[in-house]
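J.: just a sequence and a predicted model for now, questions to come.
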Amino acid sequence: MGEGLSVRLRQDAPIPLDVTFSVAPGEAMALVGPSGSGKTTTLRAIAGLYRPAEGHIACNGTTWFDGAANANMPARQRRAGLVFQSYALFPHLTALANVMEALSDMPRAARRDAAMALLARLHLDGLEDRRPAQLSGGEQQRVAVARALARRPDVLLLDEPFSAVDRVTRRKLRRELVELRRDLPMPVVLVTHDLDDVTRLADRLCVMHRGRILQSGGVAEVMARPASAEVAELLDLADDDA
């Protein structure tokens, strides 16, 4: 096992899965497909929030899941930063406290400074004392990304990260994430239905349907040369949904 993320998942039910891919450090992989295609289930399996029937997940040489060996590392022990579609911020905590929650392995005295630095990195200076209800959708998304990065993850997982914001905010957040990615040496897995997210944020693309990967490869290659009429249709549908 080498550096980066490797994923192999297999099961017939309750959600069919037959997925194999790898993501190198500093590379972003987009999972695209209709609802029910297994994209979010795959992401949750990587994070340790879902246990597939069979397969193997490893990150930077450490096995996170091995169905054959009945090995399943708990989610809290996996160095995975997950940004949920709903952001899943603690509503009773401030932006600063939300980020500090993910720094529990650091000495208490150092947590505030580390969290403040992350908030500043995500352009949230001056908003640290606000609770989620006092923040815009875009600001909540930035707090969620800051919290994910606070775990100092080996992989960053993004589940439809821009679906809850308007188009203008989406474009701005997308640009900020592109800038942030330049400094992220980790693999990134992005679940999205928006092809603009794919073309601007991803290096590679997996087109999924009914739990299977129909085609994978470089973004430009897959979009220019779909392997089948089904892939072409799914990419058109993704674009229509955006």
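T.: Looks like it arrived, so ask away. None of the values given here were measured: they were computed from a predicted structure. Residues are numbered from 1 along each chain as shown.

J.: drop to CA atoms for contacts and neighbour counts, all remaining ones
T.: OK.

J.: my read is that residue 65 contacts residue 58, right?
T.: Yes: in this structure, residue 65 is within contact of residue 58 by CA atoms under 8 Å, at 6.9 Å.

J.: so which of the two has more stuff around it?
T.: Taking residue 65 and residue 58 together and counting by other CA atoms under 10 Å, residue 65 has the greater number of neighbours (26 against 20).

J.: so what's that one up against?
T.: Listed by CA atoms under 8 Å, 6 or more residues apart in numbering, the contact partners of residue 65 are 55, 56, 57, 58, 71, 72, 73.

J.: gap between the closest residue in space to it that isn't next to it in sequence and residue 40?
T.: Counting by CA to CA, 6 or more residues apart in numbering, residue 65 lies nearest to residue 72, which is 4.5 Å off, once chain neighbours are set aside. Per CA to CA, to the nearest Å, residue 72 is found 19 Å from residue 40.

J.: alright, now check it against this:
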Amino acid sequence: MADAGRHFTTTVPHLARTSQILMKAICALAARHLSGTSGYDSSLAERYHEECISLLIPALNDPNVTADETMLAALVILRLYEHLQFSDLFQGHHLLGTSAFVRSVMGNTVPDCSHGLQEASFWGYFRQCLYVACVNCEPLKFDISIYQIEMKLSTPCTATLPTTEEESKWCKWITWILAEVVEFCFGPQGPLMTLEEAQSSWRELVSKVDMWESNKPSSFQAIAFLDRDPEKHRLFPLRWFGNEWHGKDVLKRKVRILLRTY
């Protein structure tokens, strides 16, 4: 989501032709999905996963193997497999200690729209870390302090029809703001801050989400709305958006809930 180039749809299948690690990661995830939606043999997913891990772990530990976007994409796919496969909220499995590998590929700067699959893989991995932190109410297993990201939140998006690249940036900005809020709420620095420091940080985060909401592209607005109706077993309101990543607008609600709670 928020990948304007849809690289996991268009690029990854072609790279899998020449990468056994990537091919087995794809097969593991596909088999896991089929086993959960049909009578597909779940042991096949486990076999593909084990075969992929047996190739990936030595490669990650081999100083002669160059870390590249193909391995990073495989890592993202394998983490998604493990999220589906294991029920203990993803603690203690093979791929939790991989942030150093991500940093070796990415450096310290969050990639922009010119980085293709590398950028898509970074944000996929980042969202996985963020999801686990939110579910477990714990700090990110991802040090956001070492990364540099430029968010032009004070500059309104005035285009009537924004480009997909521009919309993608705004999606990533609200995702990053949510990560900052998670660190504020659950991170190790929280208990060490004075009351004045905590209040200042809280106000800064509120200001960021306010600017994001005020200046985001108008295309992020829902195009249709249906209110909740318990009598029709519709317990929550429904919203329809023009594009899948416009649904990222809901992240601002998560941000505000966390800031109000903590």
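T.: Structure's in. What do you need? Note that the structure is a prediction, hence the values are computed from the model and not measured.

J.: would you pull the TM-score for this pair?
T.: Remark: TM-score between the superposed chains equals 0.33 [TM-score structural alignment, normalised by the length of structure 1]; 134 aligned residues with a CA RMSD of 5.6 Å.

J.: which ones are touching residue 121 of structure 2?
T.: 69, 72, 73, 76.

J.: grab the nearest non-local neighbour of the third one.
T.: By the measure of CA to CA, 6+ apart, the closest residue to residue 73 of structure 2 outside its immediate chain neighbours is residue 121, 5.3 Å from it.

J.: could you do the first one as well?
T.: Leaving aside its sequence neighbours, residue 69 of structure 2 sits nearest to residue 118 (CA to CA, 6+ apart; 5.1 Å).

J.: so that neighbour is in which element?
T.: Here residue 118 of structure 2 is covered by helix 116-136, with elements defined by DSSP states H and E.

J.: try residue 110 of structure 1
T.: Under the assignment given by DSSP H and E, the secondary-structure element containing residue 110 of structure 1 is helix 108-121.

J.: for residue 183 of structure 2, same thing?
T.: Element membership for residue 183 of structure 2 (DSSP H and E) is helix 164-186.

J.: which neighbouring elements make contact with that helix?
T.: Other helices and strands packing on helix 164-186 of structure 2, by 3 or more CA pairs under 8 Å, 6 or more residues apart in numbering; DSSP states H and E, are helix 116-136, helix 195-215, helix 251-261.

J.: and the angle for it with helix 116-136?
T.: An angle of 30 degrees separates the directions of helix 164-186 of structure 2 and helix 116-136 when computed by axes from the mean of the first three to the mean of the last three CA atoms, to 10 degrees.

J.: buried residues in helix 164-186 of structure 2, which are they?
T.: The neighbour-count criterion (16 or more other CA atoms under 10 Å) identifies 165-186 as the buried residues of helix 164-186 of structure 2.

J.: just checking, residue 70 of structure 2 touches residue 14?
T.: No: judged on CA under 8 Å, residue 70 of structure 2 makes no contact with residue 14 at a distance of 10.7 Å.

J.: which of those two has more residues huddled nearby?
T.: Neighbours were counted for residue 70 of structure 2 and for residue 14 using other CA under 10 Å; residue 70 has more, 18 against 12.

J.: wait, what's in contact with residue 210 of structure 2?
T.: So residue 210 of structure 2 contacts nothing (CA under 8 Å, 6+ apart).

J.: residue 135 of structure 2 versus that one, what's the distance?
T.: On the measure of CA to CA, residue 210 of structure 2 and residue 135 of structure 2 end up 24 Å apart.

J.: show me where structure 1 has helices.
T.: Counting by DSSP state H, structure 1 forms helices over residues 39-47, 95-101, 108-121, 137-150, 167-181, 195-201, 219-224, 229-241, given from the N-terminal end onward.

J.: distance to residue 207 of structure 1 and mean neighbour count for these - can I get that in CSV?
T.: Compiled in CSV, the helices of structure 1 are given as follows (distance: least, CA to CA, whole Å; neighbours: other CA atoms under 10 Å):
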stretch, distance to residue 207 of structure 1, mean neighbour count
helix 39-47, 9, 23
helix 95-101, 33, 24
helix 108-121, 32, 17
helix 137-150, 25, 24
helix 167-181, 21, 15
helix 195-201, 11, 19
helix 219-224, 9, 16
helix 229-241, 7, 15
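
J.: between those, which one is closest to residue 159 of structure 1.
T.: Among those, helix 39-47 comes nearest to residue 159 of structure 1, with 6.8 Å by CA to CA.

J.: what's the closest one packed up against?
T.: Counting contacts by 3+ CA pairs under 8 Å, 6+ apart, helix 39-47 of structure 1 is packed against strand 80-83, strand 155-159, strand 188-191.

J.: tell me the helices and strands packed up against the last one.
T.: Applying 3+ CA pairs under 8 Å, 6+ apart, one finds that strand 188-191 of structure 1 contacts strand 28-32, helix 39-47, strand 155-159.

J.: export these as JSON lines, with columns for distance to residue 234 of structure 1.
T.: Written out in JSON lines, the entries for those read as follows (distance: least, CA to CA, whole Å):
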{"stretch": "strand 28-32", "distance to residue 234 of structure 1": "9"}
{"stretch": "helix 39-47", "distance to residue 234 of structure 1": "14"}
{"stretch": "strand 155-159", "distance to residue 234 of structure 1": "19"}
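
J.: burial count for the closest residue to residue 149 of structure 1 other than its chain neighbours?
T.: Excluding the flanking residues, the one nearest residue 149 of structure 1 by CA to CA, 6+ apart is residue 81, at 6.1 Å. The criterion is other CA under 10 Å. On that basis, residue 81 of structure 1 has 24 neighbouring residues.

J.: and residue 204 of structure 2, by the same measure?
T.: Using other CA under 10 Å, residue 204 of structure 2 is surrounded by 12 other residues.

J.: separation between residue 44 of structure 2 and residue 53 of structure 2?
T.: Counting by CA to CA, the gap from residue 44 of structure 2 to residue 53 of structure 2 is 14 Å.
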